[in-house]
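>>> give the three-dimensional model of this entry:
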Amino acid sequence: MCIFFGASSSPACANYALRKTAHDNKDQFDVEVIDTLLNNFYVDDCLRSTSTEEKVTSLAQDLIDICGRGGFRLTKWVSNSKSVLESIPLSERSAETKVLDFDESLPSQKALGML
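Purely as a prediction, here's the structure:
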């Protein structure tokens, strides 16, 4: 399948190819991985959360693996968990994020009696 990016049909073609990848590989991956492919992608963005960092780390690796089977390369990974991001190769992480280190002592100010 060849997808022409920028054409008005590109999102539908990408969605079809992603769904086909999920269906073609449903017997080799956990149902949560297949469900994520089918229900948590909007065009080329995936938004998914899990209850633990271990689960999302495993899910991320499985998504990389299954998408690779369909000819997709997942990139621009972002997470609010440092350990999850460290499990993703640096080359696949988003370069456009801001690092906020809340472990540092930030200045505080009172407003309306609240700190």
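>>> drop to CA atoms for contacts and neighbour counts, all remaining ones
Noted.
>>> which elements pack onto the host helix or strand of A14?
A14 belongs to helix 10-24 when assigned by DSSP states H and E. Packing partners of helix 10-24 (3 or more CA pairs under 8 Å, 6 or more residues apart in numbering; DSSP states H and E): helix 31-39, helix 53-69.
>>> which positions in the very next helix or strand once past the last one come out as buried?
Along the chain past helix 53-69, the next helix or strand (assigned with DSSP H and E) turns out to be helix 82-86. For helix 82-86, the neighbour count (16 or more other CA atoms under 10 Å) marks 84-85 as buried.
>>> now swap in stretch 11-21 and tell me
Within stretch 11-21, the residues that count as buried by 16+ other CA under 10 Å are 11, 13-15, 17-19, 21.
>>> let's see this one next, to set against the first:
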Amino acid sequence: MYHQVHVSPEHKDLIRFLWWKNGDLDKEVIEYRMTVHLFGAISSPSVAIFTLMKTADDNELEFGSDAAKFVKNDFYVDDGLKFVPTAAEAIQLINSSKAMCMKGGFKLHKFLSNSKEVLAAISPEEMAGSIESLNLSKDSLPIERTLICSLVTPSKRRHFFNRLQLVNNHRLRGQDER
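Below is the predicted model:
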């Protein structure tokens, strides 16, 4: 996720690393500047989350407050988890959230749901790897775990989707799997 958030040109001098040409420690050290945020930098999680929140704020009027609230309140870094009463609401929220995030340069994918109706509305390439080859007319839905939540499907009448992976090419302007 972090590699998807670009560092603005005026801030590239602030994220540097050293390397030896061809990994040879006898060669001269080369200094590099990062053009994207990196995993392991102490600032990367806050920068990524800020960028995602900024995307929701910037696009709330166009895509609705439900999508913005979902992005702002129901994500843990790059995973989103949301329960809604109906499959129709889940599908609407998925579509508006995908469009909102795409406008900010993010691509939501790796969707899961405990509803075959919701899954049928999602293209196979946008589904989580564990279900992308699932035959919705014959196969039963698997039990999935996410963070601290485990649901047995379809006994609950709530529809959910989770593990939304963010892929982004958003330029950071002082302001995004695992």
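>>> care to give me the TM-score?
Put the two chains on top of each other and the TM-score (TM-score structural alignment, normalised by the length of the first structure) is 0.80; 102 aligned residues with a CA RMSD of 1.9 Å.
>>> picking up where we left off before, give me the mean deviation of the helix holding A14 of the first structure from the second structure.
Relative to the matching residues in the second structure, helix 10-24 of the first structure has an average distance of 1.0 Å after the fit, by mean CA distance after the TM-score superposition for the first structure.
>>> residue range for that helix in the second structure?
The aligned range for helix 10-24 of the first structure in the second structure is 44-58, by TM-score structural alignment.
>>> centroid-nearest residue for the first structure?
If you average the C-alpha coordinates of the first structure and look for the closest C-alpha using CA atoms, centre = their mean, you land on C46, 4.8 Å from that point.
>>> aligned partner of I34 of the first structure in the second structure?
Using TM-score structural alignment, the partner of I34 of the first structure in the second structure is A68.
>>> also W77 of the first structure?
Using TM-score structural alignment as the criterion, the counterpart of W77 of the first structure in the second structure is F111.
>>> equivalent analysis for I66 of the first structure, please.
Checking TM-score structural alignment: I66 of the first structure goes with M100.
>>> hmm, that match is touching K54, no?
No. The pair M100 of the second structure and K54 does not pass the contact test of CA atoms under 8 Å, sitting 11.1 Å apart.
>>> quick one on the thing from earlier: tell me the contacts of the match of I34 of the first structure?
56-57, 59-60, 97, 100 (CA atoms under 8 Å, 6 or more residues apart in numbering).
>>> before we move on, back to that, in TSV: the helices and strands packed on helix 10-24 of the first structure, plus distance to S83 of the first structure.
Written out in TSV, the entries for these read as follows (distance: least, CA to CA, whole Å):
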stretch	distance to S83 of the first structure
helix 31-39	20
helix 53-69	7
